[in-house]
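K.L.:
sequence-free structure coming up:
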């Protein structure tokens, strides 16, 4: 996948607007880790959570489903395929990790790690003060890392 940069106006730590180049193919989690805002343990916990979210099929569908529509099966065919063991296991791990983060922390965790929302956008959506998201995200990732037993 080719790197694609766009220019964005972002606020620096001192509240001043700065023009920056943003890589559209880099996740917010990877961006924070690459700039030293997240430890390796936190990054791995977030990456594992995102992988479980994807394996569980919890993301929005982008393509058409080719299985039969409910109630419209021809010739008495079998029902739509059941989720596989790997998908169910991923869903259980994801649910356990989100529960381990706890209420109030799971929101920012899901927005940044799974939905790929930037920290400042997540802070605005949750009604939080500027720069509160990084601290809360770090606390959530710490709990998730413990749940995944990452040392």
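P.N.:
Sure thing, it's come through. Everything quoted here is computed from the prediction, not taken from an experiment.
K.L.:
could you use CA atoms for every contact and neighbour count after this?
P.N.:
Noted.
K.L.:
could you pull out the helices for this protein?
P.N.:
Along the chain, the stretches classed as helices by DSSP state H are 28-34, 40-55, 85-101, 106-109, 119-126, 132-147.
K.L.:
this is the other structure I want to compare:
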């Protein structure tokens, strides 16, 4: 049996942080995250992988993928199944659909189609290039730009940024007089 590449990442959805297991062999993003370029860096950064997987999770939760068989979920689920943060299943689906819509609006029409194809429908880069009549290796560059924009929309960054020195806020006893320690 072939070895699977499972990675655990943490995503924030509706203010709730959750650990998510990601099968890196299933997603083109996982493949790109594992591959290294000539400079030794991976083709996509971890923050780009997290952004793409977050989009995919919302897309799946929203039920936006086409179904190939009958939907038996309504028969087997109770009203509270599949929801999070006190939402019933249909409210959770609607909320996920709204998150996908906001993300697509934030990345713009230039990147939204490519992100849906690669992140949600799991199309390979070569397939995307063939379908769009793009030159070879173009999709990788455009995907990286789209994932950067998506990560920015989600508030994700590769490095924390803030002031060089923060104001000290601490309760402490008064300083002892000089010479008395």
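P.N.:
It's in. In this text the structure is predicted, and so the values were computed from the model without any measurement.
K.L.:
drop the TM-score for these two in here.
P.N.:
Here the TM-score for the pair of chains, by TM-score structural alignment, normalised by the length of the first structure, is 0.71; 120 aligned residues with a C-alpha RMSD of 2.5 Å.
K.L.:
okay, the helices of the first structure in JSON lines with distance to residue 21 of the first structure next?
P.N.:
Shown next, in JSON lines, are these (distance: least, C-alpha to C-alpha, whole Å):
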{"stretch": "helix 28-34", "distance to residue 21 of the first structure": "12"}
{"stretch": "helix 40-55", "distance to residue 21 of the first structure": "22"}
{"stretch": "helix 85-101", "distance to residue 21 of the first structure": "32"}
{"stretch": "helix 106-109", "distance to residue 21 of the first structure": "24"}
{"stretch": "helix 119-126", "distance to residue 21 of the first structure": "16"}
{"stretch": "helix 132-147", "distance to residue 21 of the first structure": "21"}
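K.L.:
pick the most deeply packed of these.
P.N.:
Of all the helices of the first structure, helix 106-109 has the most neighbours on average by mean count of other C-alpha atoms under 10 Å, namely a mean of 22.
K.L.:
which secondary structure elements does that helix sit against?
P.N.:
Counting contacts by 3 or more C-alpha pairs under 8 Å, 6 or more residues apart in numbering; DSSP states H and E, helix 106-109 of the first structure is packed against helix 119-126, helix 132-147.
K.L.:
any idea of the angle the shortest one forms with helix 132-147?
P.N.:
Interaxial angle of helix 119-126 of the first structure relative to helix 132-147 (axes from the mean of the first three to the mean of the last three C-alpha atoms, to 10 degrees): 100 degrees.
K.L.:
average distance between helix 119-126 of the first structure and the second structure?
P.N.:
Taken over the aligned residues, the distance from helix 119-126 of the first structure to the second structure averages 0.7 Å (mean C-alpha distance after the TM-score superposition for the first structure).
K.L.:
where in the second structure does that helix fall?
P.N.:
Mapping helix 119-126 of the first structure onto the second structure (TM-score structural alignment) gives residues 125-132.
K.L.:
and that stretch, how far from the chain's centre?
P.N.:
Centroid separation for stretch 125-132 of the second structure versus its chain: 22 Å, with C-alpha atoms, centre = their mean, to the nearest Å.
K.L.:
other residues contacting that stretch?
P.N.:
The set of residues external to stretch 125-132 of the second structure that reach it, using C-alpha atoms under 8 Å, 6 or more residues apart in numbering, is 28, 114, 117-118, 135-140.
K.L.:
could you identify the most distant pair in these?
P.N.:
28 and 135 (18.5 Å; C-alpha to C-alpha).
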